[in-house]
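Novice: model the following, please.
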Amino acid sequence: MIPKKHIAARPAKPAQHRLVIQVDQNDPAVMNLALNNATNVLDYYRKKGEEADVEIVAFGPGLHMLRKDTTPVADRIHAMADLAFPNKVRFAACGVTREGMEKKEGKPLELLPEASMVPSGVVHMMELQEKGWSYVRP
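Specialist: Sure thing, here's the model as predicted:
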């Protein structure tokens, strides 16, 4: 048996903080609040030297916030995802909502390049919460 004094102490691993934010309204104020929440959380943990991940999930009317043709916040999303917090904030678009909008509008919808499709926004949020993600709805 090795005496404890000869065992190197392992550095403490920073806590993993994960937040999922729901956007279900076609309202730039709600989306900007979600983006503010994400920024504040990421800044807070960055200052503490800890890692955090944020995922913003858009479904229902909120999908307009991730559509190229209808979002008023494309520049802010691009700046957050690619410049301010690369690989720390993700945007998930609901496939069920997209399919319904495409059927209603009779054309394919183009999403922002920062958005990734998930089969169902609600199910995706449920599964993230089941994995320990915290949930916020601004």
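Novice: contacts and neighbour counts: CA atoms only from here.
Specialist: OK.
Novice: what kind of secondary structure is the most centrally placed residue in the chain in?
Specialist: The residue lying closest to the centre of the chain (CA atoms, centre = their mean) is Glu55, at 1.5 Å. Counting by DSSP: H, G, I helix; E, B strand; the rest coil, the backbone at Glu55 sits in strand.
Novice: could you also give me the structure for this next sequence, so I can compare it with the first?
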Amino acid sequence: MNLRPIAHVLVIASLAGAMLFGLRSYAADRVKTHHIAIQVDQNDPALMNLVLNNVENTAEYFNSKGEEAQIEVVAFGPGLNMLREDKSPVKDRLKRIQEGSFPSTVKFSACGVTRKKMEEAEGHAIPIVPEASMVASGVVRLTELQELGWSYIRP
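Specialist: Down below sits the predicted model:
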């Protein structure tokens, strides 16, 4: 009786089993990451606080499940007031979020187009809070994030 074909089958079966175990182990080791983009386009402190409540609650929820979340708040139009150093009604809260439990989870993006128009209208430079970064356009940034598969939230 020739055992070579049986030996080959056993080797192939062993390799397949090892690969399957490795894939299961790899999938178990991977942490699911959620991507959420939130729009702020109104100069409304209640809306701004609602957005920040959503940011904190979402980050805490996914963290409690052992999952990660990347959250980007994009402010443009009248909503840019949320990120203005001189006018933001939620400036202290932005700082607490960035210094809190999830600093790498949350990003604040300020619209460059809106800032430029505000500067032209007001005749002076518009300071942005240090917790925010500038993007060329808030609408373009939201579009890019959606094209990358991010969930889009408009409160």
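Novice: map the residue nearest to the centre of structure 1 onto structure 2.
Specialist: Aligning on TM-score structural alignment places Glu55 of structure 1 opposite Glu72 in structure 2.
Novice: wait, that match touches His34, no?
Specialist: No - applying CA atoms under 8 Å as the test, Glu72 of structure 2 and His34 come out as separate, 11.2 Å apart.
Novice: in structure 1, what residue corresponds to Lys32 of structure 2?
Specialist: Checking TM-score structural alignment: Lys32 of structure 2 goes with Ala15.
Novice: ok, and the closest non-adjacent residue to its match?
Specialist: What sits nearest to Ala15 of structure 1 in space, not counting adjacent residues and going by CA to CA, 6 or more residues apart in numbering, is Glu50, at 6.3 Å.
Novice: ok, the one you found touching Pro14?
Specialist: Yes - counting by CA under 8 Å, Glu50 of structure 1 does reach Pro14; the two are 5.2 Å apart.
Novice: and these two? which has more neighbours close in?
Specialist: Legend: neighbour count by other CA atoms under 10 Å for Glu50 of structure 1 and Pro14, higher for Glu50 (15 against 12).
Novice: contact partners for the more buried one?
Specialist: With contact set as CA atoms under 8 Å, 6 or more residues apart in numbering, Glu50 of structure 1 has these partners: Pro14, Ala15, Gln16.
Novice: filter these by whether they're kept in structure 2.
Specialist: Retained in structure 2 (both residues aligned by TM-score structural alignment, their matches' CA atoms under 8 Å) from the contacts of Glu50 of structure 1: Pro14, Ala15, Gln16.
Novice: now those residues in TSV, with distance to Gly132 of structure 1?
Specialist: Rendered in TSV, the data for these read as follows (distance: CA to CA, whole Å):
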residue	distance to Gly132 of structure 1
Pro14	16
Ala15	13
Gln16	10
